[in-house]
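Student: here is a sequence with its predicted model. Questions after.
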Amino acid sequence: MVRQVRLGRWYLVAVGLIALTLLAALAMLGIERAVRVNALAETRAEATSQAAILAAGLESELNKFSLVPRVLAVDPEVAALLGGQSAGREVLNLRLAALAGQTNAAAIYLMDARGLTLASSNWDRPDSFIGSNYGFREYFSGASKRGTASEFALGTVSRRPGLYLAERVGPASAPLGVVAVKVEFDSLERKWRDAEDGVFVTDAGGIVLLASNPGWRFRTAEGSGANGQAVDPERNARRFGVAQPKRFDLPATGDASSPLRMIEKIQPIAPVGWELHLLADPAPRLSVALANGRLAGVIALALLGLAGAGAYLWQRQRQSRAGAQVAAQTALLREQLQQANRLATLGQITAGLGHEIRQPLAAMRVYAENGERLLAADRQTEAAANFDKIAQLAGRIGEITAEQLHFSRRSPEEPREIRLAEVIDGSLLLLRDQIRQKGLTLDRPAADLAATTVRARHVQLEQVLVNLLQNAVQACGEGGQIALAIAAEGNTVRLSVSDDGAGVPAELRETLFQPFVTSKSEGIGLGLAISHDIMRQLGGDLVHEATAAGARFTMVMPAA
């Protein structure tokens, strides 16, 4: 029944632990989902704000450069050179070079009505535009017709990509030429590369023109108007150097086992019909948020665990205090039971002790009466001998009574080193009369073995030996034999009490040291149980050993 209760209790504990584990797992999943949603929302909001800032900066840059060709288109020196006054060419070249340096333009140049370059800011460099004809460029034809035009393309000389802003010189009916500014965005792309996760700009057809990653340029962005198909392969090859632009897919981020999609925010660029795409990587913010969320969850679980542990420890302390009280009460009851056993044993041998005392008293009376007569007869030497015998007999009575008091006292003595001879002598002093009345023969250990020391409590050790000797006396018949033997084995000492009586019945050997087990009709079966308990308390044991005849009980004790 007790085992079933314990199993049921452990079953409930296991179910409770499993339930708590599931609740903790669900709580962690809920926390992770919440922080994930919050982190992604924060990343989107920050990406939207940053995209607007970058788009505004790019628009400002384009607006600044768009003013340059407009101003030059109405400049008198430009008109004069286009009108055939070549004398001002060198001065105009210098002005264009200075203006390009001030505005950070890649090139500023002037073309006549056929597209032939007459003046350029790079007039003195090997890649000078002077003499090159750009009549085939869309920005040239567009500006000639509409007055202003723009085109993003690779340079025919430098092969570097840039935006060409063009303005017509003269009226539409009779154009004199076109002024163009080439803007390159290398520095801007480097800033994007250093500061952002990913930025690219697409034109109206979805072609990537500018990018923080050079490998993305001139690809067709996902979801663009061109849908990844080239409208005019020849035109694309001329502008971008690629007849069929490859598809551009947004890069993934995060762990390879569970990649995340980059968050994309798009902002229009007003002057030229472009779109700026900002890619935000949610992985860093998400990992930090998840780590913080998990940490918060672990801290919460730890606090709950500490609270549970505190409650458990408090309960254990209560149980420990209750257990200590029970142990103290048990120890008190054990000591009381041992005391009662000693007194009961002493009661059984009291008659013999009375006989031990009566004989010396009678002898003392005789020696005293004889001593008086010897003194009266002036035989002082003989009288003194009688008085000496009286003193010896009085000492004998003192030893007996002292051993009685020693055996019956209730003393909380600590274990100490004890010679076994002391224990044997004290026990035999209490039982000598019973041994003599039955005519028993007692074999004692040799003096050197009796001097063996053990670590124990004297009163308890003597109580066990008296019980064993008394059982042996009762088991022996008239003229029987009792033997005491001592053997030292390593760290233990064995003191055996053997008799030639009837021995222990076979049916009692398994339960011999249990309370209320006895083969005596007048016994209650507590002597051996108490003796066994005492020896266990002393760090030893009490065992019954099989013999061919009689019985043998051995006290096992720790050596000193």
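Tutor: Here it is on my side, so go on.
Student: CA atoms for contacts and neighbours, from now on please.
Tutor: Noted.
Student: state the distance from Ala485 to Ile357.
Tutor: Separation of Ala485 from Ile357 (CA to CA, to the nearest Å): 29 Å.
Student: how near is the closest residue to Leu337 other than its chain neighbours to Gln404?
Tutor: Using CA to CA, 6 or more residues apart in numbering and skipping the chain neighbours, the partner closest in space to Leu337 is Ile530 (7.9 Å). Using CA to CA, Ile530 is found at 20 Å from Gln404.
Student: hmm, back to that, helices and strands around whatever helix or strand the residue nearest to Leu337 lives in, which ones?
Tutor: For Ile530, the host element (DSSP states H and E) is helix 527-537. If contacts are counted by 3 or more CA pairs under 8 Å, 6 or more residues apart in numbering; DSSP states H and E, helix 527-537 sits against helix 283-348, helix 458-475, strand 541-545, strand 551-558.
Student: let's go with 6 Å and repeat that
Tutor: Helices and strands touching helix 527-537, by 3 or more CA pairs under 6 Å, 6 or more residues apart in numbering; DSSP states H and E: there are none.
Student: what's the angle between it and strand 541-545?
Tutor: Angle between the axes of helix 527-537 and strand 541-545 is 130 degrees (criterion: axes from the mean of the first three to the mean of the last three CA atoms, to 10 degrees).
Student: ok, Arg365 - contacts?
Tutor: Applying CA atoms under 6 Å, 6 or more residues apart in numbering to Arg365 gives no contacts.
Student: if I look at it, how far off is Gly354?
Tutor: 16 Å.
Student: next structured bit after the longest helix along the chain?
Tutor: As assigned by DSSP state H, the longest helix anywhere in the chain is helix 2-73. Of the helices and strands lying after helix 2-73 in sequence (DSSP H and E), the nearest is helix 76-82.
Student: helix, strand or coil: sort out Asn227 for me.
Tutor: coil (DSSP: H, G, I helix; E, B strand; the rest coil).
Student: what number of residues lie near it?
Tutor: Neighbourhood size, Asn227 [other CA atoms under 10 Å]: 14.
Student: and what of Pro76?
Tutor: By other CA under 10 Å, 10 other residues sit near Pro76.
Student: quick check: it vs Pro175, distance?
Tutor: According to CA to CA, Pro76 and Pro175 sit 15 Å apart.
Student: same question, Glu372
Tutor: Distance from Glu372 to Pro175, by CA to CA: 175 Å.
Student: wait, what's in contact with Ala153?
Tutor: 161-162, 239-240.
Student: returning to that earlier point: pull the distance from the longest helix of the chain to the chain's centre.
Tutor: Centroid separation between helix 2-73 and its chain, computed with CA atoms, centre = their mean, to the nearest Å, is 26 Å.
Student: take a look at this one as well, against the first:
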Amino acid sequence: MLREAVARLRNGRWLVVVVALALLAGAIAIAGRIASGQAADNLRDTALAALPLAAGTLTGEIEKQRLVPLVLARDDAVRGALRRAGKMEEKALNDKLKAIAGDASASAIYVIDTAGIAISASNAGEPTSFVGIDYNFRHYFREAMTDGGASQYGLGTISGRPGLYLSSRVDDNGKPLGVAVLKVELDGVEANWRSSGFLVFVTDEHGVVLATSQPEWRFHALAPLSAEDAAAAHDQLQLADAGFEPLPIRRGAGDGLATIDSDGKPRQFVEVVQDLPGAVPGWRLWLLTPADAALSSAANTARLTTLLGLLLTGLLAYVLTRRRRARRLRQEALARMNAELESRVSTRTAELTRSNTALAGEIAERENAEAKVRRLRDDLAQAN
């Protein structure tokens, strides 16, 4: 029986230890998750604050460049060249376009007639000159001829370099003469994004990456494209060889976190996004800020703080329990001493009572004897 009781007591103690350790581990894990969530929220606030600046860098550049073809569409020299329709070399206009391109930091500026042939360009005379090239197939030409203006992101026919084409139709008393086009390669914008420490990129309406701080991501897609979307993206961008492979990004379940697999090493980022209606219809700007270090630091700090707090709480509880036990033991010892003292007093009192009773009896007997002696004496005296 005693052994069974001791075994049950030991098992109960081990159960308490196991439960306490489980609660400790759970509290530490919860504290880490809460701290990581708070750190992610702080990073998201930082990213949201940086988002307008990244967007403004792009939209500001586009708006600045967009003015150039609008102004050229109303320029008399451009109209005159288009009226001549390539009947003579437009050296003066070529020089003018070259100067404007330099001032505007544009990659190229050129003028296209109604047949789609470039009759003048800022790079005229260079090996990569656009003069004489047929751009009738380009959307920015066809849409500008129809709608008055257009924009298109794509690769250069001659240079093979990516850029944004901005076009404006040139009219003469309501009659279309041709189209003025400016190409901006957005290298400066992308360099600005890279220097910010964030990952920044722009996607079109199909989710295809265009301008980006990560050049290797260009013409990749946010997610696998359906055959229909891929065909539409090919047509819009006029890219024959693009496969639109998905980006190496995995997104969480609505927590705003994205994981990028790079060289087999997954890294976490906080992701925010903003529409860019002021740039090109359908464009969206994505900004990702590295999160691994901040999330790990916050979680580890919270876990350590929780562990120390729980250990201190446990130590305090242990000390208080020991004190209460010591006080209880002292009280029990004092109670035993009092009980023993009371028992001894009771015993001594009883002994004294018995002694007093016996003494009183002896005294009474003596007094009786003495009384008898006195009576005998009196009787003897009377007899004599």
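Tutor: Received it, and whenever you're ready, just let me know what you need. None of these values were measured; they are calculated from a predicted model.
Student: could you get me the TM-score between them?
Tutor: These two chains, once laid on top of each other, score a TM-score of 0.70 by TM-score structural alignment, normalised by the length of the second structure; 318 aligned residues with a CA RMSD of 3.8 Å.
Student: Ile530 and Gln404 of the first structure - which one has more neighbours?
Tutor: Neighbours per residue, other CA under 10 Å: of Ile530 of the first structure and Gln404, the larger number sits with Ile530, 22 against 18.
Student: in the second structure, what residue corresponds to that one?
Tutor: Under the alignment (TM-score structural alignment), Ile530 of the first structure pairs with nothing in the second structure.
Student: quick one, helices of the stretch 151-300 of the first structure?
Tutor: 186-195, 233-240, 283-348 (DSSP state H, counting those that start in this stretch).
Student: right, I mislabeled it, should have said the stretch 401-550 of the first structure
Tutor: So, for the stretch 401-550 of the first structure - with DSSP H, counting those that start in this stretch - the helices run 420-437, 447-450, 458-475, 527-537.
Student: now, of those helices, which is deepest in the fold?
Tutor: Highest mean neighbour count among the helices of the stretch 401-550 of the first structure (mean count of other CA atoms under 10 Å): helix 458-475, with a mean of 22.
Student: excluding chain neighbours, what is closest to Tyr109 of the first structure?
Tutor: Nearest to Tyr109 of the first structure is Ser120, by CA to CA, 6+ apart, at 4.0 Å.
Student: show me what contacts the one you found?
Tutor: 93, 108-109.
Student: switch those over to JSON lines; also include neighbour count, distance to Val35 of the first structure and secondary structure.
Tutor: Converted to JSON lines, the contacts of Ser120 of the first structure look like this (neighbours: other CA atoms under 10 Å; distance: CA to CA, whole Å; DSSP: H, G, I helix; E, B strand; the rest coil):
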{"residue": "Asn93", "neighbour count": "22", "distance to Val35 of the first structure": "61", "secondary structure": "helix"}
{"residue": "Ile108", "neighbour count": "28", "distance to Val35 of the first structure": "53", "secondary structure": "strand"}
{"residue": "Tyr109", "neighbour count": "27", "distance to Val35 of the first structure": "56", "secondary structure": "strand"}
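Student: and the strands in the stretch 251-384 of the second structure?
Tutor: Under the criterion DSSP state E, counting those that start in this stretch, strands of the stretch 251-384 of the second structure are mapped to 257-262, 265-275, 284-290.
Student: give the buried residues for the second one.
Tutor: Read it as strand 265-275 of the second structure. If you call a residue buried by 16 or more other CA atoms under 10 Å, then strand 265-275 of the second structure has these buried ones: 268-273, 275.
Student: and it, how far out from the chain's middle?
Tutor: 8 Å.
Student: now do that strand against strand 257-262, angle only.
Tutor: Going by the same axes, to 10 degrees, strand 265-275 of the second structure makes 130 degrees with strand 257-262.
Student: hang on, the earlier thing: mean shift between the longest helix of the first structure and the second structure?
Tutor: Superposing on the second structure and averaging over aligned pairs (mean CA distance after the TM-score superposition for the first structure), helix 2-73 of the first structure comes out at 2.9 Å.
Student: quick one: that helix to helix 283-348, angle?
Tutor: Taking the same axes, to 10 degrees, one finds helix 2-73 of the first structure and helix 283-348 inclined to each other by 160 degrees.
Student: neighbours around the residue nearest to Gly115 of the first structure when sequence neighbours are not counted, how many?
Tutor: The spatially closest residue to Gly115 of the first structure, leaving aside those adjacent along the chain, is Gly135, at 4.0 Å (CA to CA, 6+ apart). Gly135 of the first structure: 18 surrounding residues under other CA under 10 Å.
Student: which SS class is Gly135 of the first structure?
Tutor: Reduced to three states by three-state DSSP, Gly135 of the first structure is coil.
Student: quick one: the equivalent of it over in the second structure from Leu177 of the second structure, how far?
Tutor: By TM-score structural alignment, Gly135 of the first structure lines up with Asn136 in the second structure. Going from Asn136 of the second structure to Leu177 of the second structure by CA to CA gives 14 Å.
Student: what do you get for Asp379 of the second structure?
Tutor: 180 Å.
Student: so the two - more neighbours on which side?
Tutor: Between Asp379 of the second structure and Leu177, Leu177 has the larger neighbour count (other CA under 10 Å), namely 24 against 11.
Student: mind telling me what that one corresponds to in the first structure?
Tutor: Matched to the first structure by TM-score structural alignment, Leu177 of the second structure sits across from Leu176.
Student: surely its match touches Arg168?
Tutor: No: under the criterion of CA atoms under 6 Å, Leu176 of the first structure makes no contact with Arg168, lying 7.7 Å away.
Student: for the longest helix of the first structure, which helices and strands make contact with it?
Tutor: strand 161-169, helix 283-348.
Student: what about 8 Å?
Tutor: Going by 3+ CA pairs under 8 Å, 6+ apart, helix 2-73 of the first structure lies up against strand 161-169, strand 177-183, strand 263-269, strand 274-280, helix 283-348.
Student: reformat the ones you listed as a markdown table; add distance to Leu40 of the first structure.
Tutor: Shown next, in a markdown table, are those (distance: least, CA to CA, whole Å):
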| stretch | distance to Leu40 of the first structure |
| --- | --- |
| strand 161-169 | 35 |
| strand 177-183 | 36 |
| strand 263-269 | 9 |
| strand 274-280 | 10 |
| helix 283-348 | 7 |
